[in-house]
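Q: The sequence and its predicted three-dimensional model are supplied below.
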Amino acid sequence: MLVLMLRTLIIYLLIICAMRLMGKRQLGELQPSELVSTILISNLASISIESPEIPLAASLAPVFLIVALELLLSALCFTSPKASELVSGTPVAVIRDGVIDQDTLRELRFSMSDLMESLRGKDIFDPSEVSYALIETNGSLTVCKRGALESVTRQDLKLPSPPAKKPLVPFVIDGKLLPENLFWCGKDKPWLERALAQNDCTLKQVLLLLGDDTEHFSLTKKESR
């Protein structure tokens, strides 16, 4: 049992180091330690299922050890910025004032195709439109547009605020009522019945019903087969 825990601890630390060496591009939305924990726990769970000859306690102990390590590591990173930087790294700027830092891209092994794909995901097709862009510690791209290209708001244009104070939320999805959203927007079931009657349908015939705290709503019926 002690040998198994020691091996788990060594593998855990080695995989974190390996993921840090692989670079930010490989991490997706997870921090290195989180990704390692996910991989190890899934593998250990599959081993315990596929190898019934292994005692249950012996197969579960490494899983709980990994969970404990992740909790301790999270607490350490929360209290110590240096530990957080060591485990997860720091955000790195790849664009400044519309100029791409090619040396940084090479260090991160982040190709121009990767960068352009991430920019397109934020509706940016020209890097010169970007004032500042960072590769975050989880591998995602954070972008700040140039001031002249930032989206304007109603306040900027001195337009009146919309009558709705709540966002458009689903009241019904695929015939299933979401009462918490309905009540949050100040609606009740009699209001829902009136909305259904206006569209000559029943609750089960609704594919999607969206609404806010006004009388405005959008209803899409299921297509009959």
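A: Cool, got the structure.
Q: from here on, contacts and neighbour counts on C-alpha atoms
A: Fine.
Q: Within the helices and strands, which one has residue 134?
A: In this structure, residue 134 sits in strand 130-135 according to DSSP states H and E.
Q: Compute the inter-axis angle for whichever helix or strand comes after that strand and strand 130-135.
A: Once the chain leaves strand 130-135, the next helix or strand it forms, by DSSP H and E, is strand 141-145. With axes from the mean of the first three to the mean of the last three C-alpha atoms, to 10 degrees applied, the angle from strand 141-145 to strand 130-135 works out at 170 degrees.
Q: Contacts for strand 141-145 next, please.
A: Outside strand 141-145, the residues that touch it by C-alpha atoms under 8 Å, 6 or more residues apart in numbering are 118, 119, 129, 130, 131, 132, 133, 134, 135, 136.
Q: State the number of residues packed around the fifth one.
A: As a burial measure, residue 131 scores 17 neighbours (other C-alpha atoms under 10 Å).
Q: Comparison target below:
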Amino acid sequence: MPEHIEVMLRSIGSFGLLLVGARILGKQTISQMTLFDFIATISIGAIAANLAFNTSIKVHHLILSYAIFIATIFLVALISLKNRRGRKFFAGDPTIVIQNGRILEQNMNKMRYTLDYLNQQLREKDVFNIEEVLYAIVETNGVLTVLKKPQYRPVTRQDMMIPSSDEHRLPVELIMDGKVMKENLKQNRLTENWLKTELDRRQLNQTEVVYAVLAANGNMYVDTTSDDILSPVDRE
């Protein structure tokens, strides 16, 4: 078999293996990763890359290695799910870096976590004054979680004693790219006649609608092909 044909076939097979592996492992591996997830993802990626173009290594050896890695990661995930100590061992513990407006330098030094990076992550949380922070915690996936002091937290409707209506569902997409989402209508006990009536009230045809969504509060947002904006700021 010509080498370029072999590389093409191996690349397709490699992509298929990655897809199967991702399906087995679930969404955890592609979300914000822990240290273990990071190591595991790099490893299976390297194996898949070698399968794609390294013709000096036998295919069945690479597939065996890949299967062992997938099985190991899956086993670790099960252990983490069932056993708190195992989860702590593989994922680690969150680390407090700010407590009551005070930076905990020792905790930061243990993680080799710099003040510059701390300030950057705080700014990403809209915090520019460390004194506003009650707790700041570096999670196991490296994300900084911030709890502000009560006097610096946003005011809610509950704080203001303002009544609010209950919401019992997520927004429902009714039309996307001009096509009616029939399955969404069916799942939410809505009909195409109802949708047509709503569009008629707005003097719209389905062909004019790019996107329509029914909000949790019962209001319907509709975006049409004609935006009626004289000077769009995103014009290319």
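A: Sure thing, it's come through. What you see is a predicted model; the values in this text were computed from it and never measured.
Q: Now distance to residue 53 of structure 1 too, for the contacts of strand 141-145 of structure 1, in CSV please.
A: Shown next, in CSV, are those (distance: C-alpha to C-alpha, whole Å):
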residue, distance to residue 53 of structure 1
118, 47
119, 51
129, 60
130, 58
131, 59
132, 56
133, 52
134, 49
135, 46
136, 44
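Q: and of those residues, the nearest to residue 68 of structure 1?
A: Nearest to residue 68 of structure 1, judged by C-alpha to C-alpha, of the contacts of strand 141-145 of structure 1 is residue 136 at 25.7 Å.
Q: Relative to residue 77 of structure 1, how far out is the closest one?
A: 16 Å (C-alpha to C-alpha, to the nearest Å).
Q: now swap in residue 102 of structure 1 and tell me
A: Residue 102 of structure 1 is 30 Å from residue 77 of structure 1, by C-alpha to C-alpha.
Q: more neighbours, those two?
A: Neighbours per residue (other C-alpha under 10 Å) separate residue 102 of structure 1 from residue 77, with residue 77 holding more: 17 against 14.
Q: Surely that one forms part of a helix?
A: Yes. With DSSP: H, G, I helix; E, B strand; the rest coil as the criterion, residue 77 of structure 1 is part of a helix.
Q: out of everything not next to it in sequence, what's closest to residue 219 of structure 1?
A: Leaving aside its chain neighbours, residue 219 of structure 1 sits nearest to residue 209 (4.4 Å; criterion: C-alpha to C-alpha, 6 or more residues apart in numbering).
Q: Next up, the contacts around residue 90 of structure 1.
A: Residues near residue 90 of structure 1 by C-alpha under 8 Å, 6+ apart: 136, 137.
Q: Wait, residue 98 of structure 2 touches residue 135, no?
A: Yes. Between residue 98 of structure 2 and residue 135 there is a contact at 5.3 Å, judged by C-alpha atoms under 8 Å.
Q: Neighbour count for these two, which is higher?
A: Taking other C-alpha under 10 Å, residue 98 of structure 2 and residue 135 do not tie; residue 98 has more neighbours (23 against 19).
Q: Looking at structure 1, name the residue matched to that one.
A: Using TM-score structural alignment, the partner of residue 98 of structure 2 in structure 1 is residue 95.
Q: Which parts of structure 2 are strands?
A: 95-99, 102-103, 133-138, 144-148, 172-176, 179-180, 209-214, 220-224 (DSSP state E).
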